[in-house]
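**Student:** one predicted model, sequence on top.
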Amino acid sequence: MQSKQVPFSKTGYFSSLICDYINQKPELEILYNRFPSLENFKLQIQEKSNSEFTNQTSRDILVDVLKEQYSNIDTSELTSVHIESLKLENTFTITTGHQLNLFTGPLYFLYKIISTINLTTRLKQEYPEYNFVPVYWMATEDHDFEEINYFNFKGKKIHWEKNASGAVGVLDTDGLKEVLDLFALDLGHTKNADYLTALFKKAYVEHKNLTDATRYLANELFKSHGLVIIDAADKALKREFIPFVKDELLNQTSFQEVSKTIENINTIENQPPYGIQVNPREINLFYIKDNLRERIVFEEGVFKVLNTDIVWNENEILAHASEVPERFSPNVVMRPLYQEVILPNLCYIGGGGELAYWFQLKGFFDAVKVSFPILLLRNSVLIQTEKQAEKLKKLNISSTDVFLERDTFINKKVREISNIDIDFSPQKKHLKAQFEDLYQLAEQTDTSFLGAVKAQEVKQIKGLEHLEKRLLKAQKRKLADEVSRMTDIKNELFPNQGLQERNTNFSEFYLEYGDQLIPSLVDNLDPLNTEFTILTL
């Protein structure tokens, strides 16, 4: 197995905000607590240890909830040890979160969790006097069913048709037997295919709801690495969060503080501007009951649940929050706070989009006096076979070239392999120099001719560009075989002209590599490596 790294900024797939964070641009320091380095984790441990929320009572509640959630699944010895260790004051978590995507969804689900597992291993090596537990936070209260009800397999969308409303975690798994029947036909009947068929069946056909199915699946894939999976939609855990729910209802602290941070982000010098990932509501809570998941709003002096007849006055809603805290669900702005209140957490690992909205939350955490975690960009990976690597080598395609947008990629390679130079940049530069002389002549004689000179310059530049494109097109026809091979390898590695990790399901690679797939990834991914990884398996 071979591994290569490409700077994120060279891939074209990561925002300037993320690239500037990785490069530790000083202007961004106001948006985070500590940069993810081994030495900074010691400071984060000290800060979290002194947090009023990392207390014995909270730890005991967390362990009791986890034991209950694991009561009906095959728990590995390492996972059991990790859960029990959470009672100890020297135990901390490293957390990633993800939606309940059908059959894990795209590959980056694996990379998130592997980054989390590997970071706990590195930290244990560096700080052996502490325990570090990898946690996968299931987004069971999410409601975006259309984002999770499919996965891609060999260019085909495996889709779960269902009428769904409310939180996805409580959705029953009716209809997934039919999905499995179709998926199994595509898989075939090899040893690895049979395992995938059985895994899908045990997860989605033999479990009654999406939460239990996803917990089973993630546990089967990662239990040997001690992963702890948590469903935070639990009354005992929500009870820990009641003070923050009440503050949100009465004071709208998140809206005020995140709005201030957005103003600060907009003043950071950057071209183009960074942009905003999420915009806060005045109240960033949903109300969940049965199949209902709707926003809570304050209008006309009362609290309401949108699209329902549910209404409370102030005293009523505060009492209701104390009685049934499980019905109050934090949205994307409040969820990170909930996580950091109920877990002894040091670091959150996520993708670029996730980190972008976490950057908006530092001021909010400071205002409510909760320790802000270290933020780490998950590993990003392109997996290629040895055969594909050999093709790239023969076609003289570099590690950075392969990330180019397809047309740009092909044009660049055609220019490189052509026996003629189809780059008119020198001619255009020479032409512009000639027109500079004409501009000076017009200035000295009759300035009314400046417009005519400009028009002629534009016409001639466009003429050169048109000729350049025609010659390039002709050369592509002449080199049709090479272009075809380059296009094929590009499409293989970047399905739908996007990152493999955001499209392809792990099952495609499991068919080839079987139970060595995840161990190979674990062995070859460095969570603190701030570059994109290309793996040849």
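**Tutor:** Yep, it's here.

**Student:** hey, let's count contacts and neighbours off CA atoms from now on
**Tutor:** Noted.

**Student:** contact partners for the residue lying closest to E512 once chain neighbours are set aside?
**Tutor:** Nearest in space to E512, with sequence neighbours left out and distances taken as CA to CA, 6 or more residues apart in numbering, is N192 at 7.7 Å. Each residue near N192 by CA atoms under 8 Å, 6 or more residues apart in numbering is listed here: 510-512, 514.

**Student:** can I assume N192 sits in a helix?
**Tutor:** Yes - counting by DSSP: H, G, I helix; E, B strand; the rest coil, N192 is located in a helix.

**Student:** show me the helices in the stretch 351-500 of the chain, by range?
**Tutor:** 352-358, 362-368, 386-394, 406-417, 425-445, 450-478, 480-493 (DSSP state H, counting those that start in this stretch).

**Student:** another one to put next to it:
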Amino acid sequence: MATGKREVTGSAMRKETYSLRSAQPLTEAYIHRTDERIEALYGYHAGAEQDWDKRMNRLQTSGSMRAEAGAVASVLRAYNDKIGAASQVFAAIADIAEGAPVVVGGQQAGLWTGPLLVIHKAVSIIRAARSASEQLGQKVVPLFWIAGEDHDWDEANHAYVITAEQELRKLTTARPEGARTSVSRTAVLAEEWEHQLAELEQALPSSEFKPVLLEELRHMSQKAHSLSDMFAMIMSHLFGEHGLVLLDADDPAIRQLEAPMFRKMIERNDDLEQAYTASAEQVKELGYSLQADVTPGSANLFLFHRENGDERTLLHKKNGLFQDRKGQLSLSTEELLRIADLQPEQLSNNVLTRPIMQDYLFPVLATVLGPGEIAYWALTGEAFRTLGMEMPIIVPRMSYTLIEGTIAKNMDKYELTFEDIMERFDERKEQWLKEQDGLHIEQQFAEARDTFEQLYKPLLELATSVQPSLSKLGDTNLQKIVEQINYMGSKTVDAFNKQFEATTRQLDRIHLSVKPQGKPQERVLNMSAYWNRYSLTWLEKLIDAPYSRTGGHEIVYL
């Protein structure tokens, strides 16, 4: 995630900063306002305080264009009651019923909540809502949009934890047989939850909090019929006292409220397609690459094809009809409109229409997005305007790295900075080992190799003078002997380094914790390891860490 430099939190001794940048040039340009040409793509800017007032004023005059707040609140109340939400959540839903604006962000449901970045997004939503409440002097509700309608099981079905043996382990749940329907509609049976809990129990190191953690998850699993259910209950448990309201986008009751907007999206589908195409051309003309497909003829809507096991099927337009790619499904505009009116639970948004649907359901003051999301939201501005709507404020998600006490201690021991780990770990590790080599092994073998080559060359010249054809044989012989010297040197260095196996393990443990698989921690590790070791104090440290509306990276010491 693109960030500015800031001090780390949670350690009085450390004052290190680090800027963790994204690979999205468009996102970087938006956050840092380095390209004024892209302001037309987004409109508002999270870092401009006056834009929050402007957006709030806009929401107050556009209520007639949205779903009825009381009806939305009723659906939210039923869903959050089902997942066991805290009293603070129902107070927030009451505020929504009264027309309170929301800060929304979302993610696909993942096993045990998936990678840490999901937690970071929830924290960012809560902090952005608090920040806006303070500025505007009124309640702003944090809302997490679970993208339960998504059907990419391989993105949702796994979690990575570091085991007691200091190994990275991938926990995975297999997709049940059947059509590729949404994650929320894919049933996970009780025996599979028991298997997953056993896997998690085996993977997590022993701790004083482990029995309580496992019992909490086991209790949830008894009520969870899908990954989305379990995800929602865990997130509600973690963030309920902070008033985070949860919503499953595949909730049939939500679909009923969305029916009027689905109808509008179908009736204005050609206009929306032109809008997405125009925005895509504008992004390309500005020199940026597209982060979402804008496909000619795409309806940007999915249909759950009931005759094919509720398979989530992307709709395309051809010869005045809405069809799947293979032409096995074919609907007229009137037939699709009838579905929107009578069976809206059969319809589903894609990444380009979801932003519009969010803004129809809620008075969205701002939306919290990751780097890739910020880039593809640039394609939606013209579509919002086509429907007489307006893109909300885009708030970059905060990013964090959690540093445990033993990791911080070993970083100090080996004089490693956070930047060292992120950018030059192998080099610093090798440097440390070389510094321990009082015998100068590599140097001695290099000197021996050079000396041998100098002694051998006159002999090679002598052999060549006796018989020129011996030149090639001599060169080959020289190379083989040099290779053997190098081999012996390498084996000697390895033997020497074995004295430092404990050190090597400590260094590798630092890297595994901070940059697993060579990626930022938030993109790989699951939160369960921290819950297991620290109960929920680690989460409070994230929520209490410094916050910026334009995103950032915080190194949080536990």
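**Tutor:** Looks like it arrived, so ask away. Since this is a predicted model, take the numbers as computed values, not measurements.

**Student:** TM-score for the pair, please.
**Tutor:** Here the TM-score for the pair of chains, by TM-score structural alignment, normalised by the length of the first structure, is 0.81; 480 aligned residues with a CA RMSD of 3.2 Å.

**Student:** related to what we said a few turns ago, which one of the helices of the stretch 351-500 of the first structure lies closest to T536 of the first structure?
**Tutor:** helix 386-394 (5.9 Å; CA to CA).

**Student:** list the buried residues of that closest one.
**Tutor:** Going by neighbour count (16 or more other CA atoms under 10 Å), the buried part of helix 386-394 of the first structure is 388-389, 392.

**Student:** next one: that helix to chain centre, how far?
**Tutor:** 29 Å (CA atoms, centre = their mean, to the nearest Å).

**Student:** coming back round to it: now the buried residues of helix 386-394 of the first structure in CSV, with distance to P527 of the first structure?
**Tutor:** Listed next are those as CSV, based on distance: CA to CA, whole Å:
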residue, distance to P527 of the first structure
Q388, 25
A389, 24
L392, 27
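
**Student:** which of those lies closest to F372 of the first structure?
**Tutor:** For those, the nearest to F372 of the first structure is A389 (41.7 Å; CA to CA).

**Student:** check whether the closest one really touches T536, as I assumed.
**Tutor:** Yes - counting by CA atoms under 8 Å, A389 of the first structure does reach T536; the two are 7.0 Å apart.

**Student:** need the helices of the stretch 351-500 of the first structure in CSV with distance to L237 of the first structure, can you?
**Tutor:** Listed next are the helices of the stretch 351-500 of the first structure as CSV, based on distance: least, CA to CA, whole Å:
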stretch, distance to L237 of the first structure
helix 352-358, 22
helix 362-368, 18
helix 386-394, 48
helix 406-417, 48
helix 425-445, 64
helix 450-478, 62
helix 480-493, 43
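
**Student:** all strands of the stretch 351-500 of the second structure, in order?
**Tutor:** 364-369, 393-396, 398-403 (DSSP state E, counting those that start in this stretch).

**Student:** out of the ones you listed, which is closest to Y42 of the second structure?
**Tutor:** strand 393-396 (7.7 Å).

**Student:** roughly how far is the closest one from the heart of the chain?
**Tutor:** The answer for strand 393-396 of the second structure is 16 Å, by CA atoms, centre = their mean.

**Student:** for the residue in the first structure sticking out farthest from the centre, give its distance to K235 of the first structure.
**Tutor:** In the first structure, the residue that sits farthest from the middle, by CA atoms, centre = their mean, is T445; the gap is 61.7 Å. From T445 of the first structure across to K235 of the first structure, the span is 85 Å (CA to CA, to the nearest Å).
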